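Q: Sequence first, predicted model second:
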Amino acid sequence: MSVHRQAQRISVPQLMACKGERKIAALTAYSAPFARLLDDALDFILIGDSTAMVGYGLPDTLSFTVEQMAAHAAAVVRSTSHACVIADMPFGSYQESPAQAFNNAARILAASGADGVKLEGGEVMAETTRFLVERGIPVLAHVGLMPQYVNTMGGFKAQGMTDESAQRILRDARAHQEAGAFGVVLEGVAERLGREITETLTIPTIGIGASPACDGQILVTEDILGLSGSRIPKFARQFADVGAVIKTAVEQYASEVRDGQFPGLENCFGVKKT
């Protein structure tokens, strides 16, 4: 007889049930220390392909690989027990065909233990969303400003600023809902559009530079902690200056090493107490 362990982690159905009940809070993480600190406070953690930029110092997200995503997602899963964990599908890992998307999504989930994947793309990617969902892989769609489309969009520019663009993005979001996505990330869109999509869809919308009306919000953790340098995106807010705390601690450490104050005998092995 099999023994079923009760899951403690927030599930995808529980996230969906938040629609109209309460707001969803989410952030990104890609390492064990950050994931541990974020876990209790959040509904879900996203291992974003933004890791390429904030973690590796790359100019965009396009060179991140399936292997890298799986490794970072595994670190986050191992270090958490409460928040649902969603992994981004890297550029080039799902656009070729639904079958390619399934193979790579399955690799990421099997290697990491993550609860679902996020993929970018408009109406044209809805078929892929449907293919994955029908085969047991929860999908969080991502429309509006899509970093993996930076070259075709001509940069990181706000979307939905014209009626034509807004209607296209609304169709994109609807198509993913109809395909079975459990939620939609709305990034960098006009506020009125974010509000309209949220009111139209029956699945949660997760805003990042969208609208306060969205069913939830997500930001890059480094942006809210003062770890992204001097430039804070318009859609973010710095809630703490952790960078300054780290800088002060490192300066104190270096000073004490150079002055011979650290390490002390209490930091050494084999020293008898007197």
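A: Arrived safely.

Q: CA only for contacts and neighbour counts going forward, please
A: OK.

Q: For the nearest residue to residue 202 once chain neighbours are set aside, which residues are in contact?
A: Ranked by C-alpha to C-alpha, 6 or more residues apart in numbering and with sequence neighbours excluded, the top spatial neighbour of residue 202 is residue 19, at 7.4 Å. Counting by C-alpha atoms under 8 Å, 6 or more residues apart in numbering, residue 19 touches 202-204, 215.

Q: likewise residue 183?
A: 16, 139-141, 177, 203-206 are the contacts of residue 183 under C-alpha under 8 Å, 6+ apart.

Q: if I look at it, how far off is residue 60?
A: 24 Å (C-alpha to C-alpha, to the nearest Å).

Q: ok, now residue 126?
A: 24 Å.

Q: what's the answer for residue 120, then?
A: Distance from residue 120 to residue 60, by C-alpha to C-alpha: 15 Å.

Q: Comparison target below:
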Amino acid sequence: MSTAKKEYKRVTVKSLVDMKKNGEKISMLTAYDYSMAKIVDAANVDVILVGDSASNVMAGHETTLPITLDQMIYHASSVIRAVNRALVVVDIPFGSYQSDPKEALRSAIRIMKESGAHAVKVEGGQEIKESVKRILNAGIPVMGHLGLTPQSIYKFGTYTVRAKEEEEAHKLIEDAKLLEKMGCFAIVLEKIPAKLAKEVAESVSIPIIGIGAGNGVDGQVLVIHDLLGITQEFNPRFLRRYLNLYEEMGNAISKYVDDVKTRDFPSDEEQY
């Protein structure tokens, strides 16, 4: 299989399917604001996820559940204004699609119209199929999310690895095939055994993007605050920190405070 990297001026849902066919891995990161999204997009990340993880890293909540649809639209609008290349996918937040397909469609339409996003993401399989069907029928691209689904954390009771048992693993594979059959353009698999994730990726034609799902999938996603080391308390096995910005930013800010206190800042050259 070819691994030649094709240059995409604008990444689309079709681009991602082409990447899978060509054996090119897909890079995906979160962003929640204009400044960060501009940096991520300029670095040629393929997909930017405006994740409901904003509830954790931007607002300080313990879970993703509290964030609202209005807040997700605000974050997505900020990201869209910064992006020239990446495909921007937005999480539909908890309570905005699960039980009522009509509400699911209204939520997806609001995200698309008010933020200018390119696609939406939902968590679940068989149990939300009517909501997914309604959104897809409106022409809105949908990315699925299986495995550990943070919006269901109180049902699971833990953030441990999912689908280790045969029954849950079988359901996950069937849910992935269902989402593909319905028309989803990609699926995120979170925190499941690498062997199972590889099996899912090989059993469907749409891209499978992993987070804590091994390297046998078609791409990877991380939360930008985790990758950059801005968050410190989150240390799962799958996380690779590429910087320690928490420390570097703290040092820079401490130096600024010292310079102000000692009257070193501003200098003569920094005045008018």
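A: Now that the structure is in, tell me what you want to look at. It should be emphasised that the depicted structure is a prediction, and the values quoted were computed from it without experimental measurement.

Q: re the thing from before, so for residue 120 and residue 60 of the first structure, which sits in the more crowded spot?
A: A direct count of neighbours by other C-alpha atoms under 10 Å for residue 120 of the first structure and residue 60 places residue 120 higher, at 23 against 17.

Q: Chain neighbours aside, what residue packs nearest to the alignment partner in the second structure of the more buried one?
A: Residue 120 of the first structure maps onto residue 123 in the second structure, with residues paired by TM-score structural alignment. Closest residue to residue 123 of the second structure apart from its sequence neighbours, by C-alpha to C-alpha, 6+ apart: residue 145 at 4.6 Å.

Q: For that neighbour, list the residues it contacts.
A: Contacts of residue 145 of the second structure by C-alpha under 8 Å, 6+ apart are 121-124, 187-190.

Q: So it, which state does it fall into?
A: Following DSSP: H, G, I helix; E, B strand; the rest coil, residue 145 of the second structure is assigned to strand.

Q: Mind telling me what it corresponds to in the first structure?
A: With TM-score structural alignment as the criterion, the equivalent of residue 145 of the second structure in the first structure is residue 142.

Q: got it, and residue 215 of the second structure?
A: Per TM-score structural alignment, the equivalent position to residue 215 of the second structure in the first structure is residue 212.

Q: now residue 161 of the second structure
A: So, by TM-score structural alignment, residue 161 of the second structure is matched to residue 158.

Q: Number of residues surrounding the aligned partner of residue 250 of the first structure in the second structure?
A: Aligned by TM-score structural alignment, residue 250 of the first structure pairs with residue 253 of the second structure. By the criterion of other C-alpha under 10 Å, residue 253 of the second structure has 12 neighbours.

Q: can I assume residue 253 of the second structure sits in a helix?
A: Yes: under three-state DSSP, residue 253 of the second structure sits within a helix.

Q: and it, what is it in contact with?
A: With contact set as C-alpha under 8 Å, 6+ apart, residue 253 of the second structure has no partners.

Q: now it: how far from residue 66 of the second structure?
A: Residue 253 of the second structure is 31 Å from residue 66 of the second structure, by C-alpha to C-alpha.

Q: And residue 164 of the second structure, by the same measure?
A: Going from residue 164 of the second structure to residue 66 of the second structure by C-alpha to C-alpha gives 29 Å.

Q: So if I had to pick from those two, which one is more boxed in?
A: A count of neighbours by other C-alpha under 10 Å puts residue 66 above the other of residue 164 of the second structure and residue 66, at 16 against 11.

Q: Many thanks, we can stop here.
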